[in-house]
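A.B. asks: pasting the structure only:
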C-alpha cells in the first residue's frame, strides 16, 4: 500500500451519513417506546418532569430530547418541550392516524430482520431473525402471515402497522382516480379494510368488499364501525390461490404482489380478471421499481420482501405485462403523490 502524500479530494460524507442512519431511527423508535410523544400529547413539560413521569433515570435524557428537537420531532421553548405538529398528529396514541404501533413493529421485527441481510444474500434463503419473544412469528411467505394472524396481539400490531402505511396511499387513490365510474369495489388482501374504508368515506356512493384471511374479520368489523362505513362494507375471508375472488366493478390489489413469485402474481392477476365485471377495472398499487432501477425506496422494499417473506419488488412494466397477459386492455400507470412515490397500474376488462 502506498502512503498518501496529499489530502483526500472529498470527504466520505455519504459513508458517514449512511453508516450511522440507524442512530436516527433508533432515537425515534425509543422515544415512542418510552412514551415521550404520548406524554407530551398531554402538554409541554421540562426534561425533569418528563423523566419523572416516564420513569427515566439517565442523565443523558436531556440530550436525547434535544436530539429529537434537532430531528424536528420535538420543539423547545426555554426549558420546556412539546411535540412538533407532525409528532402530535401521528405519534400520540388514540389519534386516527397514530403510527406508534408501526414504529413498534419496525423496532421489533423489521429492524432485526435487516441484520440478516448479508446471510440472505449469501444463501439466497429468507431468514427472519427477531427478538427472543416467545410469540415472534417465524417462517416465510404464507406461513409468516398465518402465524402472525394466529396470535391476537401480533395480529393487531401487524394490522395497525399496515394501516399506518396505507392511509396516505388510500387518500391519494381517492383523489387521483375517478371513482364515479363504479359503485362496487373489492379490495384484495385489504387486511382490516383501511384502504377500502377511506375510499368509502371519500365517495359515499361506493360499497366495498374486503378479501383477506379469515382471522381478520373481527378487526375489520371494528375498524369499519370506527370509520362509520359499516353499512356499506362487507368482509369475505379466503385464500388467494384456493378460493374464487369476490366479484366487483373495480378490484384493488395493494402491497401484495411483492410477497410472491412472478408465476404466483400471474395466477392472482388471472383470477382477478375473472372476478372483474365486464367493463370494470383492476388496479395494482405498490412501490414499483422504475426501469432504470434508480429510485431507492422501491429497491429497499424489494430487499425487505426478500428478507422477510421470500418475495421481491418488480418493475411497473412487468406489472403491465402480467395484466396484458391476463386479458386487460387500456392499461395505464398512474404515479401517486404520496411520500414514497407509489404507482397504481390500472387495466380495463373488455365488455
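C.D. replies: It's in. Note that the coordinates shown come from a computational prediction; the quantities given were computed from them, not determined experimentally. Numbering: from 1, shown residues only.
A.B. asks: CA only for contacts and neighbour counts going forward, please
C.D. replies: Fine.
A.B. asks: Now do residue 233 against residue 247, distance only.
C.D. replies: To residue 247, residue 233 is 14 Å away according to C-alpha to C-alpha, to the nearest Å.
A.B. asks: Also residue 230?
C.D. replies: From residue 230 to residue 247 the distance is 19 Å (C-alpha to C-alpha).
A.B. asks: Against that first model, consider the following:
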C-alpha cells in the first residue's frame, strides 16, 4: 500500500462526497422548521426545549445543531444553552430585514429536503442515496442483504481505505498488537494496513453475509488471505471472537445508535484480554460539538441514511469508560479522521 505522503491529498473530494446532504438539512431547518426564527423568539433555549417545541427527534436535532454550530450560525454553550449568532439572527430569522428565508424557500422542493424533514420528525432513516426504484427504498442496513448492493458498498468502503488505512496504521503503530480483530471490517483493508507494519501479526474480519463473501474476494485479490481470515457472523447477536489483543472499529460505530454502540464496546471489553486495546477510527465530532465542519456535514449523511451519526470524542470516551476501558486518548490522522484509543485494564 502507498503511504499518505505519496498520494495527492484527496481530502476535498472526501468532503464533497460526505457532505452531499448537508445543504439540504440547512434548507429544511430554515424553511420547514423555521428553526432560527423560533430560537430568536424563544430566547436562549436547551436542546430539550427545541425538541419539544418543534417536535424534532433528539438524534437528528443533535446533528442539526452541530452542523449549525460548525457553520457559525448557532452558539452551543457547555451548559447546553443554545442561542443564535449575529449571522443567523440577521440572515435566517424570517422577519429580519436581511432575511434569506425566501431565498432558501425557493429550493425547498428538493427531494432530500423533504426526506431530511421526515428524519427530523420521526428519527427513521431515509433510503440510502435517496433511491426510489428497483425495490431499493429499504434502509441501508436491510439492503446489505442484497448481494449486489453489499458488493457495491464494500467496494466503496474499500476505496477510501487506500488513503485512510496507512495513516491510521501510522497513528497506532506503537500499540503492541499481535492479533487484530476488525469488527464489521467490510473488505478488511484497515486490518491489512495495521498488519503491514506488524509482519508477525495476524488478523480476522468479522462480517455478516453476504459482505463476508466480498471481503474474502478482496483479501485474496490483494494477497492478504494468508494472514487475514474472515469470520461470518452478526456483531450484535454473536459474541465477538476471543484471542485478539486489538479490536478495530473503522467507520463502523457511526452507523449505529447509542445502545448498539455501547453494546459493541461492551462486547469488545468482554472478548479482549487484560491489557488489550480498542481503536475506533472514524470522522469524529469535537468534544464541544461545534465542528469540525467537514465531519458535521458527514454526520448529516449518516443521519439521513442510518440510525447513527458522527459521534463526538466526548461521547465515545464516556461510552468506553462506562464499558470499563481506561487510558482513553485521541490521535488525529488524515481527511478529518482520527483514532480514539482505549485499553482494557491489566488487572
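C.D. replies: Everything's here; your move. Quantities reported herein were computed from a predicted structural model and do not represent experimental measurements.
A.B. asks: Name the helix or strand for residue 278 of structure 2, please.
C.D. replies: strand 277-282 (DSSP states H and E).
A.B. asks: following that strand, which helix or strand comes up?
C.D. replies: Downstream of strand 277-282 of structure 2 (by DSSP H and E), the next one is helix 293-305.
A.B. asks: which residues in structure 1 does that following helix align to?
C.D. replies: The aligned range for helix 293-305 of structure 2 in structure 1 is 296-308, by TM-score structural alignment.
A.B. asks: same check, this time on stretch 45-54 of structure 2
C.D. replies: Counting by TM-score structural alignment, stretch 45-54 of structure 2 falls onto no part of structure 1.
A.B. asks: Enumerate the positions of that stretch that are buried.
C.D. replies: Going by neighbour count (16 or more other C-alpha atoms under 10 Å), the buried part of stretch 45-54 of structure 2 is 46, 47, 49, 50, 51.
A.B. asks: Quick check: the two most widely separated of those residues?
C.D. replies: Greatest spatial distance among the buried residues of stretch 45-54 of structure 2 (C-alpha to C-alpha): 46 and 51, at 8.7 Å.
A.B. asks: hang on, the earlier thing: take the buried residues of stretch 45-54 of structure 2 and keep only those in helices.
C.D. replies: Counted as lying in helices by DSSP state H, out of the buried residues of stretch 45-54 of structure 2, are 47, 49, 50, 51.
A.B. asks: Residue 343 of structure 2 and residue 192 of structure 2: what is the separation?
C.D. replies: Applying C-alpha to C-alpha, the value for residue 343 of structure 2 to residue 192 of structure 2 is 21 Å.
A.B. asks: Likewise for residue 249 of structure 2?
C.D. replies: From residue 249 of structure 2 to residue 192 of structure 2 the distance is 13 Å (C-alpha to C-alpha).
A.B. asks: now swap in residue 323 of structure 2 and tell me
C.D. replies: Residue 323 of structure 2 is 27 Å from residue 192 of structure 2, by C-alpha to C-alpha.
A.B. asks: Please identify which of the two sits among more neighbours.
C.D. replies: residue 192 (26 against 19; other C-alpha atoms under 10 Å).
A.B. asks: Report the separation between the more buried one and residue 308 of structure 2.
C.D. replies: Using C-alpha to C-alpha, one gets 26 Å for the distance from residue 192 of structure 2 to residue 308 of structure 2.
A.B. asks: count of residues packed around residue 325 of structure 2?
C.D. replies: 24.
A.B. asks: Kindly state which residue of structure 1 is aligned to it.
C.D. replies: Matched to structure 1 by TM-score structural alignment, residue 325 of structure 2 sits across from residue 328.
A.B. asks: correct me, but its match touches residue 322?
C.D. replies: No - at 9.1 Å, residue 328 of structure 1 does not count as touching residue 322 under the criterion of C-alpha atoms under 8 Å.
A.B. asks: show me where the stretch 201-347 of structure 2 has helices.
C.D. replies: Listed in chain order, the helices of the stretch 201-347 of structure 2 (DSSP state H, counting those that start in this stretch) span 211-222, 258-271, 293-305, 313-323.
A.B. asks: can you redo those helices as a markdown table with distance to residue 335 of structure 2?
C.D. replies: Output for those, formatted as a markdown table (distance: least, C-alpha to C-alpha, whole Å):
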| stretch | distance to residue 335 of structure 2 |
| --- | --- |
| helix 211-222 | 24 |
| helix 258-271 | 23 |
| helix 293-305 | 9 |
| helix 313-323 | 16 |
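A.B. asks: Could you identify which of these is most buried?
C.D. replies: Ranked by mean neighbour count, the helices of the stretch 201-347 of structure 2 are led by helix 293-305 with a mean of 27 (mean count of other C-alpha atoms under 10 Å).
A.B. asks: who does that helix touch, helix- and strand-wise?
C.D. replies: With contacts taken as 3 or more C-alpha pairs under 8 Å, 6 or more residues apart in numbering; DSSP states H and E, helix 293-305 of structure 2 sits against helix 11-18, helix 22-27, helix 58-70, helix 111-122.
A.B. asks: how about the most centrally placed residue in structure 2, what does it touch?
C.D. replies: The centre of structure 2 sits closest to residue 254, judged by C-alpha atoms, centre = their mean, with a distance of 3.0 Å. Contact analysis of residue 254 of structure 2 by C-alpha atoms under 8 Å, 6 or more residues apart in numbering lists 282, 302, 308, 309, 310, 311.
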